[in-house]
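A.B. asks: Predicted model follows, preceded by the sequence.
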Amino acid sequence: MRILGINALFHDPAAALVVDGIVAWFQGRSEYGPRALGHRSLLAHPGRAENLERLNHVKGREEFRPVAPMVAADRAHELFAGPLPSPYMLFVHDVAGEWRDRIPAVVHVDGTARIQTVEERQEPLVARMLRGFERRTGLPVVVNTSLNTAGRPMVDDPRDALECFGSAPVDLLALGPYAVRRGRAFA
């Protein structure tokens, strides 16, 4: 395990996602409510359909459970039809036909997704990670689900985050100003 400082934080999560790593994202204040909105999240590459199964395996939950796309607010209209902005994942949106095959991990069987739009001025760290991922892949979306595992509540404090990272098949933990990663190096 390597712990890297703040400069690594902005590079490593996007780089880990590009090479199909799973990222535990622990930033800022705790979230309250029915959805993970970018403070306590598990993130993955949306372009690989099998990442839905991988995330459900990490979380120890049923295979049919959906995950959500997290998308930059200024790009959402290109990919999704429905009420925008949608910062709290309250609405189901139709996924544009040309994007369904490009982001299969977040598309429900009926061609919809429950999206979260991210405004840079409100969530600068998440927005920066999304931009870094898009620069490398051309995809303005990452997979988002809550940071917890089977039978456990949402990760709430740094100790919980480290325990989750140590016990689950997660490749990188973005914890405050630090990036903690397994031995494998990312490009």
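C.D. replies: That came through fine.

A.B. asks: make it CA atoms for all contacts and neighbour counts henceforth
C.D. replies: Fine.

A.B. asks: List the buried residues for stretch 110-118?
C.D. replies: Residues Thr112, Ala113, Arg114, Ile115, Gln116, Thr117, Val118 are the ones in stretch 110-118 that count as buried (16 or more other C-alpha atoms under 10 Å).

A.B. asks: Asp12 versus the most centrally placed residue in the chain, what's the distance?
C.D. replies: Nearest to the mean C-alpha position of the chain, counting by C-alpha atoms, centre = their mean, stands Leu43 at 2.6 Å. Counting by C-alpha to C-alpha, to the nearest Å, the gap between Leu43 and Asp12 amounts to 13 Å.

A.B. asks: Which residue ranges of the protein form strands?
C.D. replies: Remark: strands assigned in the chain by DSSP state E are 2-4, 23-26, 40-44, 68-72, 80-81, 92-95, 112-114, 116-118, 141-146, 172-175, 178-181.

A.B. asks: adding another structure so you can compare the two:
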Amino acid sequence: MLFVFDVRDEMKARIPAVTHIDGTARVQTVNRAQHPLYYDLLAAFRQRTGVPVLVNTSFNTRGEPMVNTPRDALESFWTSPLDALVIGSFLIEKPGARA
């Protein structure tokens, strides 16, 4: 589901990538029954950072079309500033990327 909520003042600095100029954020919710792997990822991120939020965005770089295949993803990844890429159960990391 998709909702729009006001971002609490104390969270705006912690989640600037999801906070719109008007102080709102579009929120998509997930529960464990809907998608256990994604839910567990969110829970682990929250435990590690204290932030129960991940950015959900399109995967493409400036001037390039949207990524549609694993090959597209790999090509875009290697020419982007991203440190890591997950495709299914595979984790690809660039040499020297922060863990």
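C.D. replies: All right, it came through fine. None of the values given here were measured: they were computed from a predicted structure.

A.B. asks: surely the residue nearest to the centre of the first structure meets Ala24?
C.D. replies: Yes: if you go by C-alpha atoms under 8 Å, Leu43 of the first structure and Ala24 touch, sitting 6.4 Å apart.

A.B. asks: what sits up against the helix ranked longest in the second structure?
C.D. replies: The single longest helix within the second structure, with elements called by DSSP state H, is helix 36-49. The contact list for helix 36-49 of the second structure (C-alpha atoms under 8 Å, 6 or more residues apart in numbering) reads Val30, Asn31, Arg32, Val51, Pro52, Val53, Leu54.

A.B. asks: In the first structure, what stretch matches it?
C.D. replies: Under TM-score structural alignment, the counterpart of helix 36-49 of the second structure in the first structure spans residues 124-137.

A.B. asks: Mean per-residue distance, the matching stretch versus the second structure.
C.D. replies: Mean deviation of stretch 124-137 of the first structure from its aligned counterpart in the second structure after superposition (mean C-alpha distance after the TM-score superposition for the first structure): 1.2 Å.

A.B. asks: ok, back up a step: using CSV, lay out the strands of the first structure together with distance to Asn51 of the first structure.
C.D. replies: Below are the strands of the first structure laid out as CSV (distance: least, C-alpha to C-alpha, whole Å):
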stretch, distance to Asn51 of the first structure
strand 2-4, 24
strand 23-26, 12
strand 40-44, 7
strand 68-72, 12
strand 80-81, 20
strand 92-95, 18
strand 112-114, 15
strand 116-118, 18
strand 141-146, 8
strand 172-175, 15
strand 178-181, 19
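
A.B. asks: what's near enough to touch His11 of the first structure?
C.D. replies: Met129, Gly132.

A.B. asks: Counterpart of it over in the second structure?
C.D. replies: Looking across to the second structure (by TM-score structural alignment), His11 of the first structure lines up with no residue whatsoever.

A.B. asks: Quick check: His11 of the first structure vs Leu173 of the first structure, distance?
C.D. replies: Counting by C-alpha to C-alpha, the gap from His11 of the first structure to Leu173 of the first structure is 13 Å.

A.B. asks: what residue of the second structure takes the place of Leu173 of the first structure?
C.D. replies: Under TM-score structural alignment, Leu173 of the first structure pairs with Leu85 in the second structure.

A.B. asks: how close does the closest residue to that match other than its chain neighbours get to Asp72 of the second structure?
C.D. replies: Closest residue in space to Leu85 of the second structure, ignoring its immediate chain neighbours: Ile92 at 5.1 Å, by C-alpha to C-alpha, 6 or more residues apart in numbering. As judged by C-alpha to C-alpha, Ile92 of the second structure and Asp72 of the second structure stand 14 Å apart.
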